[in-house]
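S.K.: With the sequence up front, the predicted model follows.
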Amino acid sequence: MTQMIRWGVLGCAGIAIKAVIPAIQSSRSGRVTAIASRDPKRAEETAAAFGIAKAYGSYETLLADADIDAIYNPLPNHLDVPLTIKALEQGKPVLCEKPIALSAGEAMTLAAAQKAANLPVAEAFIARHHPQWKKAQALVAEGWIGEARVIQTIFSYYLDDPRNVRNQANIGGGGTVRRRMLRRQHGALPVQCRTLAGDRADGTRPRLRYGPPRERTARASRGPAARLHLLDAAHPFFSGLDDAIANMKAIDALFRSATTGRWEAP
């Protein structure tokens, strides 16, 4: 018999309400049994809507609940590492929304805490696990489209509310998803990055280049441009926190390049 995992959810984020909580509640192996919000009323309303037994007015109270087996953390980006570490300290494994950290340093701090706790920590990043992305990666690797010389991606939506967390750079607003999807499709990790235009690295248009003898370029369409030199595709593409750390190193390098105007190594 499959053990039923009792999940606690930190916050009432849209992705939790629209996607993750319904998925857990309809699964055969898990149930959300507690939810917390800094707004107790919102926690209570969400709990009532999904049949969740407990609603807490603080994250720490939920983390201390001995009847919770695992934590889902969809909080704003700047709270990902601190609350995930607190969950580990309470003996609870964590599924944390992307990006799992604001910098490579933060990601490495989390990795150290995960190792000390000896508990699972996973980044909820759909492109790593979705069958569509896995199939696309396999087709490229098998040569179905020939030698990959250029990949161009477009990801956009309209959001002009300055109060939205996605538009607040000081708490991690901005995006890293497209850069990682490009890296994943190439099956390689960056070794050098450069921001080519503008003074912002949160909407970069990355260009990914393979080394000799041939050069291949992947380019995304929005924001200041950036180039990433990559290792040969024979190098393994890491997963879990190794992947998160590698991703944040590339992002850190883009931010540095936006300031220095030079190539920067992750």
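M.R.: Thanks, I have it. Note that the structure is predicted; figures quoted are calculated from it, not measured. Numbers count the residues shown, from 1 in each chain.

S.K.: hey, let's count contacts and neighbours off CA atoms from now on
M.R.: Will do.

S.K.: hey, where'd the strands end up in the chain?
M.R.: Counting by DSSP state E, the chain has these strands, from start to end: 5-10, 30-36, 54-56, 70-73, 94-97, 121-124, 150-153, 190-195, 205-210, 217-220, 225-230.

S.K.: Which of these sits closest to residue 108?
M.R.: Residue 108 lies closest to strand 121-124 among the strands of the chain, at 12.5 Å (CA to CA).

S.K.: Please identify the buried residues of that closest one?
M.R.: 121-124 (16 or more other CA atoms under 10 Å).

S.K.: picking that back up, could you dump the strands of the chain to TSV with distance to residue 261?
M.R.: Below are the strands of the chain laid out as TSV (distance: least, CA to CA, whole Å):
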stretch	distance to residue 261
strand 5-10	39
strand 30-36	43
strand 54-56	47
strand 70-73	36
strand 94-97	31
strand 121-124	31
strand 150-153	24
strand 190-195	7
strand 205-210	15
strand 217-220	19
strand 225-230	11
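
S.K.: So which residue is dead centre in this protein?
M.R.: residue 98 (2.0 Å; CA atoms, centre = their mean).

S.K.: give the contact list for that one.
M.R.: With contacts defined as CA atoms under 8 Å, 6 or more residues apart in numbering, the neighbours of residue 98 are 77, 123-125.

S.K.: can you give me the helices in the stretch 101-250 of the chain?
M.R.: 104-117, 126-129, 131-141, 177-186, 240-260 (DSSP state H, counting those that start in this stretch).

S.K.: Put this next to the first one:
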Amino acid sequence: MKPVKWGIISTANIGMAKVIPGMLKSKELDVVAISSRDKKTAEAAAKKLGIKQAYGSYEEMLADPDIEAVYNPLPNHLHVPLTLAAVKAGKHVLCEKPIAITAKEAKKLKKVPKGIYVAEAFMVRHALQWQAVRARIEKGEIGTLRLMQVFFSYYLDDPKNVRNIAKIGGGGLLDIGCYPITVARYIFDAEPKAVTAVFDRDPKFKTDRAASGLADFGKGRQLSFAISTQTAPFQRVQIAGTKGRIEVEIPFNAPPDKPNRYFVQGMAMNEGKTYELPVSDQYQLQAEAFGRVIRKDKKAAYGIKDAIQNMKIIDAFFRSEKSRKWEEV
């Protein structure tokens, strides 16, 4: 297909370190510009990544008629405003997760006109390892699904980092707690009925630095997770059914230069098989899938409705923090 021409809003680290390098591997897209509020910053980023055009403002880049789609990795409080600005300029938008700070804010994206594609950047749904795991589950390899357990953590105590600034959407649940929610919806192919959680907040930052949650997906299916922004870095996912379990080794930050691995166990304890997937870059696959929707080569599997639903679930967890009770989604 004709390559989709992309522009990048901001020089955020997630884009510079992971997303854009993945995009640059693809023949199905062409990253033609990057923007920043500082022209020199944009020029340095463009030089580093080999991008032709650098813009000193987001608005200037959005006015470029050659750009068809933009990637928005700005801080959380700017996701909706800049996505709407890009849409107004006629651009399709791949917006970094979470798409908003609340479901109410996310609902503003319902204004997006038909013909413009907006999606939340959950790369895991395009990763080969997650697609392979879901395929095994759909075939009944581990029987009837019962439990999903997720652990995801890192350590970050820099007060200037956007993830530690509460008023702009910092905190653990919005940053990484959205992943357990997303993969549970993906694997269970269902929505949670109710949720509950326990939070611990940093006394200085006022952000949630740790959270443990439970989600009832109905029919006996349960998600349990623990996430933290101030513990040793680690991540793992366990999926258990009536006939076996699957363990995903590096479920979220899957390396783009090594085979991704997962382990399948039957009914015998600690006996099973490890599977390796071909080397792939989930960020490349995500951008390619987005581009195929634009080129009408593929129907959109995820869009604004899906993103709003994810925010509704996150909102319910935050309500539970205050009520100390189960909250309906």
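M.R.: That came in fine, so what should we check first? Not measured: the values here are computed from a predicted model.

S.K.: List the TM-score for the superposed pair.
M.R.: Once superposed, the chains reach a TM-score of 0.84 (TM-score structural alignment, normalised by the length of structure 1), with 247 aligned residues with a CA RMSD of 2.1 Å.

S.K.: circling back to that earlier point, next, find the distance separating the residue nearest to the centre of structure 1 from residue 39 of structure 1.
M.R.: 23 Å (CA to CA, to the nearest Å).

S.K.: Could you do residue 118 of structure 1 as well?
M.R.: 32 Å.

S.K.: next one: residue 45 of structure 1
M.R.: 10 Å.

S.K.: Likewise for residue 136 of structure 1?
M.R.: Taking CA to CA, one finds residue 136 of structure 1 at 42 Å from residue 39 of structure 1.

S.K.: Likewise for residue 182 of structure 1?
M.R.: In terms of CA to CA, residue 182 of structure 1 sits 38 Å off from residue 39 of structure 1.

S.K.: more neighbours, these two?
M.R.: residue 182 (21 against 13; other CA atoms under 10 Å).

S.K.: The more buried one - nearest residue in space that isn't next to it in sequence?
M.R.: residue 218 (7.0 Å; CA to CA, 6 or more residues apart in numbering).

S.K.: Tell me which residues touch the aligned residue in structure 2 for that neighbour, please.
M.R.: Aligning on TM-score structural alignment places residue 218 of structure 1 opposite residue 223 in structure 2. Contacts for residue 223 of structure 2 (CA under 8 Å, 6+ apart) come out as 147-150, 180, 184, 213-217.

S.K.: and which of those residues is nearest residue 241 of structure 2?
M.R.: residue 147 (6.8 Å).

S.K.: The closest one is in contact with residue 240, isn't it?
M.R.: Yes. The criterion here is CA atoms under 8 Å, and residue 147 of structure 2 meets it with residue 240 at 5.1 Å.

S.K.: residues near residue 266 of structure 1, how many?
M.R.: For residue 266 of structure 1, using other CA under 10 Å, the count is 20.

S.K.: can I assume it is in contact with residue 227?
M.R.: No. Counting by CA under 8 Å, residue 266 of structure 1 stays clear of residue 227, with 11.9 Å between them.

S.K.: which residues are common contacts for those two?
M.R.: Joint contacts of residue 266 of structure 1 and residue 227 (CA under 8 Å, 6+ apart) are 192-193.

S.K.: and the gap between the equivalent of residue 96 of structure 1 over in structure 2 and residue 112 of structure 2?
M.R.: In structure 2, residue 96 of structure 1 lines up with residue 95, judged by TM-score structural alignment. According to CA to CA, residue 95 of structure 2 stands 13 Å off from residue 112 of structure 2.

S.K.: quick one: stretch 13-33 of structure 1 to chain centroid distance?
M.R.: With CA atoms, centre = their mean, to the nearest Å as the basis, stretch 13-33 of structure 1 stands 18 Å off its chain's centre.

S.K.: So which bits of it are buried?
M.R.: 16, 20-21, 24-25, 30-33.

S.K.: do the same with stretch 149-156 of structure 2
M.R.: Those would be 149-154, 156, for stretch 149-156 of structure 2 by 16+ other CA under 10 Å.

S.K.: what's the answer for stretch 71-83 of structure 2, then?
M.R.: 71-80, 82-83.

S.K.: In helices, which of those residues appear?
M.R.: 79-80, 82-83 (DSSP state H).

S.K.: ok, so of the residues you listed, who is nearest residue 164 of structure 2?
M.R.: residue 79 (16.9 Å).

S.K.: these two touch, right, that closest one and residue 99?
M.R.: Yes. With contacts counted by CA under 8 Å, residue 79 of structure 2 reaches residue 99, the gap being 6.0 Å.

S.K.: now for residue 138 of structure 2: what does it line up with in structure 1?
M.R.: Residue 138 of structure 2 maps onto residue 141 in structure 1, by TM-score structural alignment.

S.K.: What count of nearby residues applies to that match?
M.R.: Residue 141 of structure 1: 17 neighbours (other CA under 10 Å).

S.K.: Now do the same contact list for it.
M.R.: Per CA under 8 Å, 6+ apart, neighbours of residue 141 of structure 1: none.

S.K.: ok, now the one 5 residues further on?
M.R.: Contacts were defined as CA under 8 Å, 6+ apart; by that measure residue 146 of structure 1 touches residue 140.

S.K.: How about the one 4 residues further on?
M.R.: Residue 150 of structure 1 makes contact with 216-219 under the criterion CA under 8 Å, 6+ apart.

S.K.: Take those and write them to TSV, including distance to residue 4 of structure 1.
M.R.: Listed next are the contacts of residue 150 of structure 1 as TSV, based on distance: CA to CA, whole Å:
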residue	distance to residue 4 of structure 1
216	47
217	46
218	43
219	44
